[in-house]
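S.K.: only geometry, no sequence info:
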């Protein structure tokens, strides 16, 4: 807020107000002020004519109000706990004059003269939301300009005792800024500026119509002495018919209706006077046919017009009430249609309560001008509400537009944009997208798990096929291995050459084809150390305990060295291969 160094009420202060949208005018702008109408404010701002007050209002209302404010300042400072400085501030095109503002501008003070409406609203424990709306609107505008956190509202009444003032009654409460009301104030000012720009001054208001009857008919003069000796019947009839024919039957304004009602009364009087004259003539003569026919003609025409006007007044009053209401309704409809042209599928519905609100505004109004002001206020409030709703819908549409890749998640976008506050919608969008991402991640995880299981199954089947092939290839090696060849007796003492052992692919152990031998004495055992066995199966290694678990025990020899029958080396290799294949199969099954 920019502080404006001006004295409230000075010409410079009034010039500043004329260039800004002011807090004290906000209630009238929204049509909720009991002191100044929206139409009056529009005329004032559009024409630039300063507001004037009568001496009575100035001396009895405004001046005491300023005095009471100064007297109450000390009491307010005691409640607030800080000094309160009167100040005028501006923020852009908006301005506000504060009865008091703290040094940090976080608390404002607004004072009013206590009246019965405030007494009824300011009960013990009341808050700012219990105050009449006109006061809430002014304080909301003030909070918008200063960005204060709260407003201390006080109403007081004082009386003079001698030369001093004495407090009669004081009430107070705290007002906290209301974001929804602030949005309404901002939208209301925007609509008001548009209305001021399009404003066309109406003709100066005429005094309140009192009604006017037609000019008085000429006096009817008849003299009889058994016969008509002298009369102005012809002139009277021509003049009377001309006057009756000139009566206005097109009723539009308050003045038209007042004239018509006055004319109805006048016609009734003419009928009565004609009847009285007729009776007077009858008293003078018994047979004056021309006189009676003339008087009957004028009387009949007068009665006809009286009855016609009486019905027309009633009918046109109802028609004018309907016209005023319909014009206001059409103005709101045109405004909403213009908004809907920019919203596409998010178009706003017409207000469901508009008709009942217009009817309530018209009810009890005695003049058409007061009806017009009342329905204009209802229509403008409906326009403001529609503009606010449109701004909220546009904000919601923009939020959804931030996530085009997730548009399928918001099939109910029209309903969401129409009914959700932007912040609520933003939270809903985050929740739906988060839930969607979680479900999508679960789907992908299941898909990956399925693919892994399928791959594991393929690997298991391939391993089983490999194992079956290895087992088939290793089957010939199961038969006992002949490690000796029959030799002549002279060569028995010579050791038989060790069979050549070859290592093939994993799971397949091959050996030299057995040499056919003839039955001989038991072969001598060729011993092999555990280290030599590990050298054969390198890079694998195995301990004596491992060989024992596979079913291969060492030879019963003395000493620490573990010796084995060399003829069983191929059996040891086959046993190792089978153990490795079993371990592989077990791992595949666990992984699946």
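M.R.: Cool, the structure landed. Note that the coordinates shown come from a computational prediction; the quantities given were computed from them, not determined experimentally.

S.K.: CA atoms for contacts and neighbours, from now on please.
M.R.: Will do.

S.K.: which strands or helices does the host helix or strand of residue 370 pack on?
M.R.: Element membership of residue 370, judged by DSSP states H and E, is helix 368-401. Helices and strands touching helix 368-401, by 3 or more C-alpha pairs under 8 Å, 6 or more residues apart in numbering; DSSP states H and E, are helix 38-47, helix 179-197, helix 289-340, helix 354-362, helix 413-419, helix 422-474.

S.K.: can you list these in CSV and add distance to residue 23?
M.R.: Listed next are these as CSV, based on distance: least, C-alpha to C-alpha, whole Å:
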stretch, distance to residue 23
helix 38-47, 13
helix 179-197, 10
helix 289-340, 26
helix 354-362, 25
helix 413-419, 30
helix 422-474, 27
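
S.K.: ok, and here's another one to check against it:
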């Protein structure tokens, strides 16, 4: 960690923070902040424009700093060491610690008293909004623990917990910032989101109807012409938040027009029993208002569904593209597992286009971070397989599953498998030697090896090894040619085994099957064959 001689809250401190990814920004980067979205953080980092602190916010900050100063001695008394505020960086990450011990192994972080956080501390389970900041502080400082306290500066209202790095979170944090930095390079800030108020068409003129058995006065013709013109100009191409806000307001307006026309009709009806022309005109206007209202309602719903689907599909495609890029860095036999992402779930309840995109973008970033973490793990495990098991690849046919293990576990498993294989080979060699000795001393009792054949070589253990010429009872168990080769560590053909006197007894599709009971005899025959070649070469 590089320590910077700046005081928190000063202009120098703010200037330093602008050049780094800070611990207090980590929750927003991970999509877990209660106060800032990931896209808001991207906008701030891209533009350099930091929102102004309101007087109310500043009052909270001042109160927090004051209680922090009062709480620090309480923590010092508790741990038996002095604490010093410190600002440090490591790479492109920055962390401002409320306190650190002289050796830097213990940090102090303080939050102003609030009941929700107090409940979390007492339960020993912090929200991501808090623990991502602590993880970055520990990473930057290289410390062992953080004393995370919440208080109002008094002993009575003071709670704390000891936070230590949680396995896996540090890797997620590093991957998160790497993904954030990549997204930042491609990010185009959007216009500030404001609460949009829909606008309906201009109000229609007041409808005046007077009847005394006949229509005595009416502006119905002019009213109808104006109304139809207004209806015709209503926008039904919905693409922006403003369009949706206008459409929803216009739906309400159309409903009001219907109600007013119905009231006008009833008023006229109360003055005369039947005036066909008047009622027909009112019915036409009412029907058009209703038709337009229903059309807009359907358009709003259909367009919103389309936009939601497009956002989900685009996010899923972006995630798959990221996974495909990672697959390109792996060998052809290994592929990334499915990375779960609930894009449809995270956009539920979101009403505006901007909030839909924000939710989907945050879920996409989370899934990309997880995919990158898995990709790094696979590459690390492939390196271990190449370094430790390059000569024993046949023992790791399940590499696709193995590369998803924790690396330490995989290394241990590699060593165990290779050790077991070597022990099996040694036992087979011992059995072959015993068989050869039995052939060379026919007047003595046949050698009966006591060790069992290693179980992976056949479904039933082999308890005796006989010379190649001696038949062994068939117990019905079978062993594939490929399995024989895997156990021996080199390749044999069916023709070669036939030359040694061993015929396949069955076929399983393209696989040749041999009697499992013959495996020790096959080993013995191979030894004899090799020795015969050796003797003939020596004689020559």
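M.R.: Now that the structure is in, tell me what you want to look at. Everything numeric here is computed off the predicted structure, so don't read it as measured data.

S.K.: got a TM-score for the two of them?
M.R.: The TM-score (TM-score structural alignment, normalised by the length of structure 2) is 0.76; 442 aligned residues with a C-alpha RMSD of 2.5 Å.

S.K.: coming back round to it: post-alignment, the helix holding residue 370 of structure 1 versus structure 2, mean distance?
M.R.: Taken against structure 2, helix 368-401 of structure 1 registers an average deviation of 1.5 Å after superposition, with mean C-alpha distance after the TM-score superposition for structure 1.

S.K.: pull the contacting residues for the spatially most central residue of structure 1.
M.R.: Geometric centre of structure 1, nearest residue: residue 421, 2.9 Å, by C-alpha atoms, centre = their mean. By C-alpha atoms under 8 Å, 6 or more residues apart in numbering, the contact list for residue 421 of structure 1 reads 392, 396.

S.K.: ok, now the one 4 residues further on?
M.R.: The contact partners of residue 425 of structure 1, by C-alpha under 8 Å, 6+ apart, come to 396, 399, 416-417.

S.K.: translate residue 315 of structure 2 into the numbering of structure 1.
M.R.: Counting by TM-score structural alignment, residue 315 of structure 2 corresponds to residue 328 in structure 1.

S.K.: for residue 203 of structure 1, see how far away that match is.
M.R.: Here residue 328 of structure 1 is placed at a distance of 20 Å from residue 203 of structure 1 (C-alpha to C-alpha, to the nearest Å).

S.K.: those two: who's more crowded?
M.R.: residue 328 (22 against 6; other C-alpha atoms under 10 Å).

S.K.: show me what contacts the more buried one?
M.R.: Residue 328 of structure 1 sits in contact with 375-376, 379, where contact means C-alpha under 8 Å, 6+ apart.

S.K.: just send the residues you listed back as TSV, with neighbour count too.
M.R.: Output for the contacts of residue 328 of structure 1, formatted as TSV (neighbours: other C-alpha atoms under 10 Å):
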residue	neighbour count
375	23
376	24
379	24
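
S.K.: ok, of those, which one's closest to residue 67 of structure 1?
M.R.: Closest approach to residue 67 of structure 1 among the contacts of residue 328 of structure 1 (C-alpha to C-alpha): residue 376, at 35.9 Å.

S.K.: for that closest one, which non-adjacent residue is closest in space?
M.R.: Sequence neighbours aside, residue 328 is the residue nearest to residue 376 of structure 1 in space, at 6.5 Å (criterion: C-alpha to C-alpha, 6 or more residues apart in numbering).

S.K.: same thing with residue 67 of structure 2?
M.R.: In space, and not counting its chain neighbours, residue 67 of structure 2 is closest to residue 153: 4.4 Å by C-alpha to C-alpha, 6+ apart.

S.K.: my guess is that neighbour contacts residue 65. True?
M.R.: No - in this structure, residue 153 of structure 2 is not within contact of residue 65 by C-alpha atoms under 8 Å, at 9.9 Å.

S.K.: neighbour count for these two, which is higher?
M.R.: Remark: of residue 153 of structure 2 and residue 65, residue 153 carries more neighbours, 22 against 16, as counted by other C-alpha under 10 Å.

S.K.: and the strands in the stretch 1-150 of structure 2?
M.R.: In the stretch 1-150 of structure 2, the strands defined using DSSP state E, counting those that start in this stretch lie at 2-4, 21-22, 84-90, 93-100, 106-112, 145-151.

S.K.: now those strands in CSV, with distance to residue 265 of structure 2 and mean neighbour count?
M.R.: Converted to CSV, the strands of the stretch 1-150 of structure 2 look like this (distance: least, C-alpha to C-alpha, whole Å; neighbours: other C-alpha atoms under 10 Å):
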stretch, distance to residue 265 of structure 2, mean neighbour count
strand 2-4, 80, 13
strand 21-22, 67, 22
strand 84-90, 76, 19
strand 93-100, 72, 24
strand 106-112, 64, 23
strand 145-151, 68, 22
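
S.K.: any chance of CSV for these, columns distance to residue 180 of structure 2?
M.R.: As requested, the strands of the stretch 1-150 of structure 2 are exported to CSV (distance: least, C-alpha to C-alpha, whole Å):
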stretch, distance to residue 180 of structure 2
strand 2-4, 23
strand 21-22, 10
strand 84-90, 17
strand 93-100, 12
strand 106-112, 25
strand 145-151, 25
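
S.K.: the aligned residue in structure 2 for residue 440 of structure 1: neighbour count?
M.R.: Counting by TM-score structural alignment, residue 440 of structure 1 corresponds to residue 425 in structure 2. Residue 425 of structure 2 has 16 neighbours, counted by other C-alpha under 10 Å.

S.K.: is it true that residue 425 of structure 2 touches residue 523?
M.R.: No - in this structure residue 425 of structure 2 lies outside contact range of residue 523 using C-alpha under 8 Å: 10.7 Å.

S.K.: which residues touch residue 286 of structure 2?
M.R.: 257-258, 261-262.

S.K.: write the PyMOL selection for whichever of those residues are buried.
M.R.: Buried residues among those (16 or more other C-alpha atoms under 10 Å), as a PyMOL selection:
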select buried, resi 257+258+261
